[in-house]
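# take a look and give me a structure for this.
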Amino acid sequence: MEYTSLPGLEKRISRIGLGTWVIGGWMWGGADEGEAIAAIETAIDGGICFVDTAPVYGFGRAEEIVGKAIRRVGRDKVVIATKAGLEWNEREEIRRNSSPERLRREIEESLRRLGIDSIDLYQIHWPDPRVPIESTAQTLLSFRSQGKIRALGVSNFSPNQMDAWRKAAPLHTDQPPYNLFERGIERDVLPYCRENGIGVVAYGVLCRGLLTGKFQRHQVFGTGDIRCRDPKFQGEAFLRSLSAVDDLRLLAQARGWTLPQLAAKWALQQPGISLVLWGARTPKQISDAIQLPSSPLSDRELAEIDRILERRIPEPIGPEFLAPPL
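Below is the predicted model:
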């Protein structure tokens, strides 16, 4: 396992982090709590020490499961990242809310669900255009002065929004979507973070399971599954993606790797990427991450990956559908 450092945190962290959206079950067809806890324990036993979660993942369930796992493995073995700034109602309708009042309530609820007294990395999940970014940044800065958080982060923020944040408070990390099929941050977000010393925690490295290679051409997703409204999983776009997956799998097999390992190694080799989040809800799903090869992809292999993507997906589809309503 490779390790690195993140601004604002003293402890070195694994370059693979465990993402827990799927553990919450919501929009992923459910999750078994016992299996989820076992997945977290397996990840930590395998050297993964960074666990990323959020209140909206299962409406508190993911944080509660992470909290139970922490109590079993020990707080000192885990770097905990969670988020704030989204709220929901009884119909599971989500909206952005980064008001100071909402954030003060959220952090107390997250600390309670996680069963800890301080969060290592606290991130604003999505920018809220109704609340000045400076106000949100100052609220998190007050949490740090109270000892409730250690590092300040954002997720899904543009360079202009990060600029506004940095006028009011330190910004240690950004968490954007990034994978072989979704590379939009290469244009602006990634260069901005490199130039300003901001750590990048990339989410979606397996592109909602597409880069696991487990899907078939006539795949049917259950009601409520997020992939039912993901344009990348619809019609011709899905077929083109599967063709790219087939080519990428052959490239991975030539190295003796799995396709998910190829996807993660590619992302980790991109300049400015601090770590990537690997979603898993069972021990089996995290095993490839634990066994990630140490050797890098060659320049020739990186060029071949680019050729495959240009040939199979000439017009990439971004992850914009993920954004909650303003």
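# switch to C-alpha atoms for all contacts and neighbour counts from now on
Noted.
# hang on, Thr136 is in a helix, isn't it?
Yes. Under DSSP: H, G, I helix; E, B strand; the rest coil, Thr136 sits within a helix.
# give me the distance between it and Trp21.
The gap separating Thr136 from Trp21 is 24 Å, by Cα to Cα, to the nearest Å.
# show me what the helix or strand harbouring Glu101 is packed against.
Taking DSSP states H and E as the criterion, Glu101 maps to helix 100-114. If you count contacts as 3 or more Cα pairs under 8 Å, 6 or more residues apart in numbering; DSSP states H and E, helix 100-114 packs onto helix 61-73, strand 79-84, helix 133-145.
# from the chain's centre, how far out is the helix or strand that the second one is followed by? Work that out for me.
Later in the chain than strand 79-84, the nearest helix or strand by DSSP H and E is strand 86-88. The gap between where strand 86-88 is centred and where its chain is centred comes out at 18 Å by Cα atoms, centre = their mean, to the nearest Å.
# list the buried residues for strand 86-88?
Using 16 or more other Cα atoms under 10 Å as the test for burial, strand 86-88 gives Leu86, Glu87.
# could you list every helix and strand in contact with it?
strand 94-96.
# report the contact partners of Gly279.
Taking Cα atoms under 8 Å, 6 or more residues apart in numbering, we find Gly279 in contact with Leu18, Gly19, Thr20, Trp21, Val22, Gly204, Leu206, Ile286.
# another sequence for comparison is provided below:
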Amino acid sequence: MQYRTLGNTDLKLSVITHGAFAIGGHMWGGNEKQDSINAIRASLDHGITSIDTAPFYGFGLSETLVGDAIKGKDRSKIQLLTKFGLVWDGSNNGKGTFFFDATENGNTVPVYKYASKENVIKETEASLKRLGTDYIDLLQLHWPDASTPVSETMEALGLLIQQGKIRAAGVSNYDVAQLQEAAQTLKPASNQVSYSMLNRSIEKDLVPYALETHTGIIAYSPMERGLLTGKYFKEHRLASDDHRNGYFTQFNLEKVKTLLQSMEPMAKRKDATLAQLVLRWTTLQPGISVVLAGARNAAQAIANAEAMNLELNPEERQSIHQQLSGLQQHSTDHL
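This next block holds a predicted model:
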């Protein structure tokens, strides 16, 4: 495993970071608790020291499972990344910006973007409790909230840093203008954004800005929620409540299938899976600090970690870029 310093902080994160969205179960067709815990522990055992989660993932379940998984571990060797700013329990009293309607236990649950100072502090305390820790390594705004001044949110994060409850503050899904506005109060250490072979829109503006300002980029959905593993084309079976049934429709699936078929020989030569090749390619792109990779069980977690064993020479990288040139880039809302 390799480790990189995040932005202008002293945080060293594993280049492959364990993404804990799916283990929350919600929107992913459920989960298996022990498998999820085993996946996190397998990641830790194989050099993945950083775990990214959020209160919204499973309405608190993902954070709770992460907390259970790290019990008894050396906390100083683990970096916990979580978020705030998506409220689903009604505690915002209608304040904030309505995002969408989620479903919990068959009931419709309105989700709001809400990043007021009061809410940032409240959510942080709840996350600390669920994670079973007294500090968070990186706390990130989950989505921009148009109803709250950016300065107010950044001031709250600055206060949490002063109190020692978080080591660093970041944002998610920000564009360059929003990063510039935030930096007037508190420079974000990082920006967590969607980036994959099928969605490279950040390369135009965000990556150059990040490189210029030493802002970390945390890439999520590098495998487009499993689509780029190739399994979807061989095992076309998703639970009825799995959000990917709709998510995958944004892509030209025939072109994606052709792309994966074109990359299979390279993966086989390297005794690797397509998922490992996709992950390793993503880690090598300019401006990308770390890449999130989800795992539902220990075997998947180990495979993610072993992706870093792959070497891609300049000719191989160029070959992949040529194969990607015919694909239309997509940009869509992600969680």
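# contacts for the next helix-or-strand element following the helix holding Glu101 of the first structure?
Note on helix 100-114 of the first structure: by DSSP H and E, the next helix or strand toward the C-terminus is strand 119-124. Applying Cα under 8 Å, 6+ apart, the contact partners of strand 119-124 of the first structure are 9, 79-85, 98, 111, 140, 148-155.
# give the contact list for Gly24 of the second structure.
Per Cα under 8 Å, 6+ apart, neighbours of Gly24 of the second structure: Gly30, Asn31, Tyr57, Gly58, Phe59, Gly60, Leu61, Ser62.
# oops, could you answer that again for Phe98 of the second structure instead?
Applying Cα under 8 Å, 6+ apart, one finds that Phe98 of the second structure lies in contact with Pro110, Val111, Tyr112, Lys113.
# the second one pairs with which position in the first structure?
Going back to what we said before, that points to Val111 of the second structure. Using TM-score structural alignment, the equivalent of Val111 of the second structure in the first structure is Ile94.
# average gap between the helix holding Glu101 of the first structure and the second structure?
Its matched residues in the second structure lie on average 1.0 Å from helix 100-114 of the first structure after superposition (mean Cα distance after the TM-score superposition for the first structure).
# give me the angle between that helix and strand 79-84.
Using axes from the mean of the first three to the mean of the last three Cα atoms, to 10 degrees, the inter-axis angle of helix 100-114 of the first structure relative to strand 79-84 is 140 degrees.
# ok, and for helix 100-114 of the first structure, which residues are buried?
Within helix 100-114 of the first structure, the residues scored as buried using 16+ other Cα under 10 Å are Pro100, Leu103, Arg104, Glu106, Ile107, Ser110, Leu111, Arg113, Leu114.
# ditto for stretch 187-200 of the second structure
Neighbour counts over stretch 187-200 of the second structure (16+ other Cα under 10 Å) mark 187-199 as buried.
# the first structure: matching residues for that one?
Mapped onto the first structure using TM-score structural alignment, stretch 187-200 of the second structure covers residues 170-183.
# residues making contact with the matching stretch?
With Cα under 8 Å, 6+ apart as the test, stretch 170-183 of the first structure has contacts from 6-8, 151-157, 162, 165, 184-185, 193, 197-207, 263, 266-267, 309, 316-319.
# helices along the first structure, start to end?
Secondary structure of the first structure (DSSP state H): helices located at 21-24, 33-45, 61-73, 100-114, 133-145, 159-166, 189-195, 235-255, 259-268, 283-290, 299-312.
# what does Arg269 of the second structure align to in the first structure?
Under the alignment (TM-score structural alignment), Arg269 of the second structure maps onto Ala254 of the first structure.
# give me the number of residues near the residue opposite Gln285 of the second structure in the first structure once aligned?
Aligned counterpart of Gln285 of the second structure in the first structure: Gln270 (TM-score structural alignment). By other Cα atoms under 10 Å, the residues close to Gln270 of the first structure number 11.
# with Cys193 of the first structure as the reference, measure out to Gln270 of the first structure.
With distances taken as Cα to Cα, Gln270 of the first structure is found 13 Å from Cys193 of the first structure.
# can you check Ile313 of the first structure too?
To Cys193 of the first structure, Ile313 of the first structure is 27 Å away according to Cα to Cα.
# ok so, going back, how many residues are close by the match of Val111 of the second structure?
Neighbours of Ile94 of the first structure under the rule other Cα under 10 Å: 15.
# do the same with Phe248 of the second structure
Phe248 of the second structure has 15 neighbouring residues, counting by other Cα under 10 Å.
# surely it and Leu227 touch.
Yes. Counting by Cα atoms under 8 Å, Leu227 is a contact partner of Phe248 of the second structure at 7.4 Å.
# of the contacts of strand 119-124 of the first structure, buried ones?
Here, 16+ other Cα under 10 Å leaves 79-85, 98, 111, 140, 148-155 buried among these.
# list the contacts of the residue nearest in space to the middle of the first structure.
Centroid check for the first structure by Cα atoms, centre = their mean gives Tyr203 as the closest residue, at 2.7 Å. Tyr203 of the first structure makes contact with Gly19, Gln175, Pro176, Pro177, Tyr178, Val276, Leu277, Trp278, according to Cα under 8 Å, 6+ apart.
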